[in-house]
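J.: Structural data only, the sequence is not supplied:
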């Protein structure tokens, strides 16, 4: 059955600003979260299922959403992780032959409330000027005062620990058990494509819950460690920060992506801060300070590490910077095989600009393995 979105809906921001639209599929609903926007022209299914977006109301800046449907292989986790969707034009029909479902069916299967016909150009401009903030989308357009009171009870993303909401409950394995290398991965919101990129480089991965101890992870005797991406504020992740410190004290390689990058920075005494509206899109320009080359990257983060503290830290070197605002996009330790980036090489928007980061990781693993073999 084809629907035309017609039930009136609204987006209410925490500062009282209201944008009007219509509910997708003519459904009633209400959803709360921090409102943010992604500038990607494609990849909406990957965005919606990325654990890093847990608890956020996603504004898509592309004018048309849903026109190529959804495909089972293009998910980054076992379910939709965004709290709600806000878009301009929602496509109920799709044209891609390999699609499994329409986007409407996909959202419906995941019980996600979405609104369309919103002036997303004006909305994104407003968020850019006033910053990311909590919001609510709802069909309760005549209940604004009650929605305002409910919205006040929604916790701020700053100080909010969300890794426990998206992490695996129990350890699990990924890849070929006969692979050359073993990698212990701390799941604080890991994406499936990260695991694919590790596995295709001849690694067998054991994925551990967000609160796993270093003793648990090291008992498997891995060749290296990985700390994943994920949602929320990094500073409350005391267990993960402790694990990162203990890994750093070993002589084994450690690689961190996004939230994992922030955890590694915190383990080195560098603080983090909430950004005005964050970086979310697939066209963010990065400069590799080691090679002098530029990279087109996929980014999804609302927090960043303190640049001044990083520059002053004698154990750290800044390896990458964001060319738009000069924020730190990558670091490495000077005397350890430890490095991290504030973007997603597995998302491949370049498409291959950042693939080398996985290769660099495996180069360190191979080097360390040969050194240990000589002992």
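T.: Looks like it arrived, so ask away. No experiment lies behind these values; they were computed from the predicted model shown. Residues are numbered from 1 along each chain as shown.

J.: Please make it C-alpha for all contacts and neighbour counts, starting now.
T.: Noted.

J.: following the host helix or strand of residue 121, which helix or strand comes up?
T.: Taking DSSP states H and E as the definition, residue 121 sits inside helix 120-130. Proceeding N to C from helix 120-130, the next assigned helix or strand is strand 133-138, under DSSP H and E.

J.: Does anything pack onto that following strand? Which helices or strands?
T.: Judged by 3 or more CA pairs under 8 Å, 6 or more residues apart in numbering; DSSP states H and E, strand 133-138 is in contact with strand 8-13, strand 30-38, helix 144-152.

J.: will you turn these into TSV that also has mean neighbour count?
T.: Rendered in TSV, the data for these read as follows (neighbours: other CA atoms under 10 Å):
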stretch	mean neighbour count
strand 8-13	24
strand 30-38	23
helix 144-152	14
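
J.: of these, which approaches residue 291 most closely?
T.: strand 30-38 (28.5 Å; CA to CA).

J.: that older thread, with residue 374 as the reference, name the closest of the helices and strands packed on strand 133-138.
T.: strand 30-38 (48.6 Å).

J.: Please compare the first structure with the one that follows:
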């Protein structure tokens, strides 16, 4: 048992009736969400504060969590976004020199229900075989209620398919991340659930980034006089994000350089007339292999998504905005991992090139965005 104090007995209840007993180590109470697993061996703080995990209960496949405590530098947003947290073993030692507190205390302070001491390997295999599904975390007296009542409560919860969540996690007011050193570009970044590392990566390349709410109009985008527009990661079903799709289409019509990641990749796909669909259990972790079709290079990437673009991985597809091709594919399952427009300045990837936490194999994509904006400027001034 962890050296941390354990509050109550707890129960993890899946919508199909499978139950796992454990021990509560976060806030007391009950929480619901979509059960998903992430294969990252590190980076739990970045995971917990990633807005893309809104309304999800995250299961960590790494067996021991909490070793590095909690610090004030690695948050990807201003709060923890997960609905709940499930681990095999909460360590009793916070042993990193940057640690300013414990993972457990942060979960308690922010009201996040968390369970430890369950067989996370068995739970992960179940989700892999049956697919991501609704789940309830019950602690204290709630965990003692009849199982059939708890399963019924879980099945009353909304599904992720059809959910529009970007507006719930987006900034309510615009803000600016200044370029580091000489300013070379101005970027309008549409916050659909943006991680703080993303505008920092752009700022490091001389981009002054205006982060705009998910509801931003093209008039608001044009008001910052951008050289390019960026569509961020975010939670929910892209099929429900009609406003973002419409804004993307306006950007394509204006031939404004476009870069999208994760949810932004799906938004570009839908703007082009491609479909999207829900994956069985998604890609979540910092070790997902992706092949760049142009070079054949395999990149190890950071990912967090449950939906994907439906497009042929060979040849090109004709769209109202010209031709588009799939630029990257997942080595594990051939899921579309990137789109490249051939007749307008736009591209996107499904993975997270800011890689917080994770490998930096895909960091060059921010440079590609800069190159695209430079080329567009040159064509405009020619």
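T.: Cool, the structure landed. All figures in this text were calculated on a predicted structure; none of them were measured in a lab.

J.: Could I get the helices and strands packed on strand 133-138 of the first structure in JSON lines, plus columns for distance to residue 234 of the first structure?
T.: Shown next, in JSON lines, are those (distance: least, CA to CA, whole Å):
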{"stretch": "strand 8-13", "distance to residue 234 of the first structure": "24"}
{"stretch": "strand 30-38", "distance to residue 234 of the first structure": "16"}
{"stretch": "helix 144-152", "distance to residue 234 of the first structure": "23"}
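
J.: if we can go back for a sec, can you check what angle separates the helix holding residue 121 of the first structure from strand 30-38?
T.: For helix 120-130 of the first structure against strand 30-38, the angle by axes from the mean of the first three to the mean of the last three CA atoms, to 10 degrees is 80 degrees.

J.: how distant is helix 120-130 of the first structure from the center of its chain?
T.: Relative to its chain's centre, helix 120-130 of the first structure lies at 21 Å (CA atoms, centre = their mean, to the nearest Å).

J.: Output the contacting helices and strands for that helix.
T.: On a contact count with 3+ CA pairs under 8 Å, 6+ apart, helix 120-130 of the first structure meets strand 56-60, strand 272-288.

J.: Contacts for that helix, please.
T.: With contact meaning CA atoms under 8 Å, 6 or more residues apart in numbering, helix 120-130 of the first structure is reached by 19, 36, 37, 59, 60, 61, 86, 87, 88, 276, 277.

J.: Per the alignment, the second one pairs with which residue of the second structure?
T.: It stands for residue 36 of the first structure. Here residue 36 of the first structure is matched to residue 36 in the second structure, going by TM-score structural alignment.

J.: likewise the last one?
T.: Residue correspondence, TM-score structural alignment: residue 277 of the first structure in this structure matches residue 281 in the second structure.

J.: from the chain's centre, how far out does stretch 108-123 of the first structure sit?
T.: Here stretch 108-123 of the first structure is found 20 Å from its chain centre; the criterion is CA atoms, centre = their mean.

J.: Okay, buried residues for it please.
T.: For stretch 108-123 of the first structure, a neighbour-count test (16 or more other CA atoms under 10 Å) marks 112, 113, 114, 115, 116, 117, 118, 119, 120, 123 as buried.

J.: I'd like the distance between the last one and residue 59 of the first structure.
T.: Spelled out, it's residue 123 of the first structure. Noted for residue 123 of the first structure: a distance of 9 Å to residue 59 of the first structure, by CA to CA, to the nearest Å.

J.: and what of residue 132 of the first structure?
T.: For residue 132 of the first structure, the distance to residue 59 of the first structure (CA to CA) stands at 11 Å.

J.: One more: residue 69 of the first structure?
T.: Taking CA to CA, one finds residue 69 of the first structure at 18 Å from residue 59 of the first structure.

J.: give me every residue that touches the nearest residue to residue 289 of the second structure once chain neighbours are set aside.
T.: Of all residues not flanking residue 289 of the second structure in the chain, residue 300 sits nearest, at 4.6 Å (CA to CA, 6 or more residues apart in numbering). Contacts of residue 300 of the second structure were listed using CA under 8 Å, 6+ apart, and they are 286, 287, 288, 289, 290, 359, 361, 362.
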